[in-house]
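Novice: no sequence on this one, just coordinates:
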């Protein structure tokens, strides 16, 4: 049975049409928040996703995919087509995206039980008019729930950079856990080193800021401390969903230690470096499993436990 605390993810589902050199086109269920919800459910966490899904083949594919992991899906009933993305993979498995997406999230049925934790990010927090709805939901729920945020910045979709920065910083200010890749922060702050931007985000309010650096591993910023964990050696199939698996691994580890929810918030803010290092190792291990196979397929608990044995100790 899924473990407590109950987790709520708010954000888009996207059908990823994947194109790999010399291989037939494939369609995978995707969307960063949907991937996080799927990853949490694979790890045994009771998870609800608030999203938009169209009454079409892509929508049915994604619903079935999420249901197979045990994700409860709540939608606003919009008849708009399910968003889609074309994912071009190079010979090393690195992904670039082009999108056909609108985000107009309207009124959605609230979960029966108040969530202990809310996660959001990606296009759902960067595209209007839906982004405003998401921010309102987060501000309403954060009284009783901890909040995590991952901007997952997509070039060409977030509009004017100054506006994208303002949106991102509004979510950073109301979250407890902020996560970004070095590429995200370079897109938002091209004149600032990613580590400096992450440290500045920490001062804006979160308890912890996580920074991923691809094959370089990840860093976690906590008060005046920075913890680093290197990435294990992995034969990369592709990088689709790696950051989302990192996020679901993070939240799973925090939940296991009672660091989510209103009661966990104080402990989250007083977390020591040993605990933070263990959380970061879980996140890196989760991402490593995902990049080792095609598509956004995060690990289950057994796979995560096995992957942890190859993740180096924090530095």
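Specialist: The structure has been received and is ready for your questions. As the structure is a prediction and not an experimental result, all values here were calculated from the model.

Novice: hey, let's count contacts and neighbours off CA atoms from now on
Specialist: OK.

Novice: in what helix or strand does the closest residue to residue 295 other than its chain neighbours lie?
Specialist: Distances taken as C-alpha to C-alpha, 6 or more residues apart in numbering place residue 240 nearest to residue 295, at 5.5 Å, with adjacent residues excluded. Assigning secondary structure by DSSP states H and E places residue 240 outside every helix and strand.

Novice: give the contact list for residue 240.
Specialist: When the contact criterion is C-alpha atoms under 8 Å, 6 or more residues apart in numbering, the partners of residue 240 are 94-95, 290-291, 294-296.

Novice: got another one to weigh against that:
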């Protein structure tokens, strides 16, 4: 089977509600994607940057529970990153981040696919090394990217747009949310035009998630853009929904032989909407299952229809 390397942050989410105990959970968008892939039966490794401390031990055990391998060197940080959310009486959160991101170690090359995004693609000094890893992987593997911009960490949209578009150009598959695109390009525009623009930069498939309304997919080779309906489910919370969508999308493409090697890239470039739609359908399903239960808890393959 194809080995997937996920590159990006693993951290501890600390939630401080009003009148209730503080809770701590393992988090990080790339970590969630790696776990989602593993639960769907795909060998996954995570290249991260956290410490060999109490929080780091929580992360390592969380990954091991789903057989996600941690790349050697990932425990090189001085302390494990945290993201603290203090909630007010209305439930609104104020966030405080304590994190550093770097990749001060060599990444494995015996992989068929590389996925990255979120903080790891934007926060220096590691972000530059992520870009280099994406380019290097293209010689033998396919590449996917989720911008997942964090405004409180990366600054003004105008300042980061060119950087993210560069990384989109290094990618074969890109997934973003409607909120991501609205922040980057302004609300009120035509998201279909943004997907087409991104497709012209390099990726063969670009998908925009729309929460409960499903997704919009654009196929570069044919110019096709199609709206894909969401599934009606009882939502418990939306934590990890986008990451679960990402895992499902990659899983579907891997199963179809459209990711995982240079030859797979050639097949992906020639694919049409009917070839790619099943992977988006799987992403819709995995995300719907995730929001139907508490926390970032993606489904196993056995739970899929």
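Specialist: Perfect, I can see it now. Quick caveat: nothing in here was measured; it's all calculated off a predicted structure.

Novice: need the TM-score from the superposition.
Specialist: Comparison of the two superposed chains (TM-score structural alignment, normalised by the length of structure 2) gives a TM-score of 0.92, and 300 aligned residues with a C-alpha RMSD of 2.2 Å.

Novice: now do the same contact list for the equivalent of residue 34 of structure 2 over in structure 1.
Specialist: Pairing criterion TM-score structural alignment: the partner of residue 34 of structure 2 within structure 1 is identified as residue 37. For residue 37 of structure 1, the residues meeting the contact criterion (C-alpha under 8 Å, 6+ apart) are 8-9, 47-49, 71, 248.

Novice: mind running it again at 10 Å?
Specialist: Under the criterion of C-alpha atoms under 10 Å, 6 or more residues apart in numbering, the contact list for residue 37 of structure 1 reads 7-11, 43, 45-50, 66, 69-73, 119, 244-245, 247-248.

Novice: which helix runs longest in structure 2?
Specialist: Counting residues, the longest helix in structure 2 under DSSP state H turns out to be helix 273-291.

Novice: give me the buried positions along that one.
Specialist: 273, 276-277, 279-291 (16 or more other C-alpha atoms under 10 Å).

Novice: cool, stretch 292-301 of structure 2 as well?
Specialist: When neighbours are counted by 16+ other C-alpha under 10 Å, the buried residues of stretch 292-301 of structure 2 are found to be 292-293, 295-301.

Novice: rewinding a little: return the mean post-superposition distance for the longest helix of structure 2 against structure 1.
Specialist: Helix 273-291 of structure 2: mean distance to aligned residues in structure 1 after superposition is 1.1 Å, counting by mean C-alpha distance after the TM-score superposition for structure 1.

Novice: show me what that helix is packed up against.
Specialist: The helices and strands touching helix 273-291 of structure 2, judged by 3 or more C-alpha pairs under 10 Å, 6 or more residues apart in numbering; DSSP states H and E, are strand 205-209, strand 215-219, strand 224-228, helix 241-255, helix 262-270.

Novice: for the fourth one, packing partners?
Specialist: Spelled out, it's helix 241-255 of structure 2. Contact here means 3+ C-alpha pairs under 10 Å, 6+ apart; on that basis helix 241-255 of structure 2 packs against helix 29-39, strand 113-117, strand 142-146, strand 173-177, strand 205-209, helix 262-270, helix 273-291.

Novice: let's see it at 7 Å
Specialist: Contact analysis of helix 241-255 of structure 2 by 3 or more C-alpha pairs under 7 Å, 6 or more residues apart in numbering; DSSP states H and E lists helix 29-39, helix 273-291 as its packing neighbours.

Novice: quick one: which of the ones you listed is nearest residue 215 of structure 2?
Specialist: Proximity to residue 215 of structure 2, assessed across these by C-alpha to C-alpha, is greatest for helix 273-291 (7.8 Å).

Novice: so how far is that closest one from its chain's centroid?
Specialist: For helix 273-291 of structure 2, the distance from its own C-alpha centre to the chain's C-alpha centre is 15 Å (C-alpha atoms, centre = their mean, to the nearest Å).

Novice: can you check stretch 177-192 of structure 2 too?
Specialist: Stretch 177-192 of structure 2 sits 18 Å away from the centroid of its parent chain (C-alpha atoms, centre = their mean).

Novice: got the buried residues for that stretch?
Specialist: Going by neighbour count (16+ other C-alpha under 10 Å), the buried part of stretch 177-192 of structure 2 is 177-184, 191-192.

Novice: ditto for stretch 151-162 of structure 1
Specialist: For stretch 151-162 of structure 1, the neighbour count (16+ other C-alpha under 10 Å) marks 151-154, 158 as buried.

Novice: out of the residues you listed, which sit inside helices?
Specialist: Filtering these for membership in helices, criterion DSSP H, returns an empty set.

Novice: from these, which single one is nearest residue 175 of structure 1?
Specialist: Of all those, the one sitting nearest residue 175 of structure 1 is residue 151; the distance, using C-alpha to C-alpha, is 11.8 Å.

Novice: spit out the contact partners of whatever residue of structure 2 lines up with that closest one.
Specialist: Aligned against structure 2 by TM-score structural alignment, residue 151 of structure 1 finds its counterpart in residue 147. Under the criterion of C-alpha atoms under 7 Å, 6 or more residues apart in numbering, the contact partners of residue 147 of structure 2 comprise 117-118, 164, 176.

Novice: do the same with residue 95 of structure 1
Specialist: Listed by C-alpha under 7 Å, 6+ apart, the contact partners of residue 95 of structure 1 are 87-89, 239-240.

Novice: of the residues you listed, which is the most crowded?
Specialist: For the contacts of residue 95 of structure 1, neighbours were counted using other C-alpha atoms under 10 Å, and residue 240 has the most, 27 neighbours in all.

Novice: measure the counterpart of it in structure 2 to residue 11 of structure 2 for me?
Specialist: Taking TM-score structural alignment as the criterion, the aligned counterpart of residue 240 of structure 1 in structure 2 is residue 239. Counting by C-alpha to C-alpha, to the nearest Å, the separation of residue 239 of structure 2 from residue 11 of structure 2 is 15 Å.

Novice: just to revisit the earlier point, now the helices and strands packed on helix 241-255 of structure 2 in TSV, with distance to residue 107 of structure 2?
Specialist: Compiled in TSV, those are given as follows (distance: least, C-alpha to C-alpha, whole Å):
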stretch	distance to residue 107 of structure 2
helix 29-39	15
helix 273-291	27
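
Novice: closest to residue 16 of structure 2 out of the ones you listed?
Specialist: The closest of these to residue 16 of structure 2 is helix 29-39. By C-alpha to C-alpha, the value is 20.3 Å.
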